[in-house]
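Chemist: with the input below, show me the fold.
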Amino acid sequence: MNWWFLIGVAGVILLGYLANRLGWIDLSNKNTRAGGGGSLLTIGDEVFAPSRHEAAIEIDRQSSLPAPAPVAGDRDLGIYDGRIRIDL
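Modeler: Modelled structure (predicted):
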């Protein structure tokens, strides 16, 4: 192998590592249905199909459940002290 090939491969790996650490690309696997190569495909989505990538992020955001609403009988969280008076 030529020495420039090894330097080029090391440079690409270093650039990918820095881009991941700086938040330019996201290599975490958010696609739980796919196999092991899901994180590599998200790079292509971010670069070549950004609207598809943004739609996938929005679907993940909307599919997460919000905090449960308070129900009658829950303890007071310290918001109201004493009686509530309503003037009509």
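
Chemist: only C-alpha atoms from now on, for both contacts and neighbour counts.
Modeler: Fine.

Chemist: residue closest to the middle of the protein?
Modeler: Ile57 (6.8 Å; Cα atoms, centre = their mean).

Chemist: and this one, so I can compare the two:
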Amino acid sequence: MDWWVVLGIAIAIIVMALVANHKGWIDLSDKHRSGRGGGSGSGLGIGDEVFHPTRHEAQVEMDRQTVLPAPAPIPGDGDKGVYRGRVQIALDDDGTPKR
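Modeler: Coordinates of the predicted model:
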């Protein structure tokens, strides 16, 4: 096989991936910029997205559920600026709200 055939196939695969990403058929965005590895944001995640989409969607949902939200204020916390249009909750190092 000539070198230009291999080069042509590689270029065709790259162009097809870019078109599929632009059309929304696949999602190549990096969802793990926080430094966590693995999951759907890894380089091999596209294999699951293309060949096993159910597993990919389950992994994306599991990643969403593992991110912990900020704790809700409790009744004794006071106003916290809600009526001024800004909510600010200060947390200790262990993640509990400061009193």
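
Chemist: follow-up on the earlier one: show me what the residue nearest to the centre of the first structure lines up with in the second structure.
Modeler: In the second structure, the residue paired with Ile57 of the first structure is Val60, using TM-score structural alignment.

Chemist: average offset between the helix or strand hosting its match and the first structure?
Modeler: Val60 of the second structure is part of helix 53-66, with elements assigned from DSSP states H and E. If you overlay the two and look at helix 53-66 of the second structure, the average distance to its match in the first structure is 1.2 Å (mean Cα distance after the TM-score superposition for the first structure).

Chemist: may I see the buried residues of that helix?
Modeler: Using 16 or more other Cα atoms under 10 Å as the test for burial, helix 53-66 of the second structure gives 56, 59.

Chemist: hey, which helix is longest across the second structure?
Modeler: helix 3-23 (DSSP state H).
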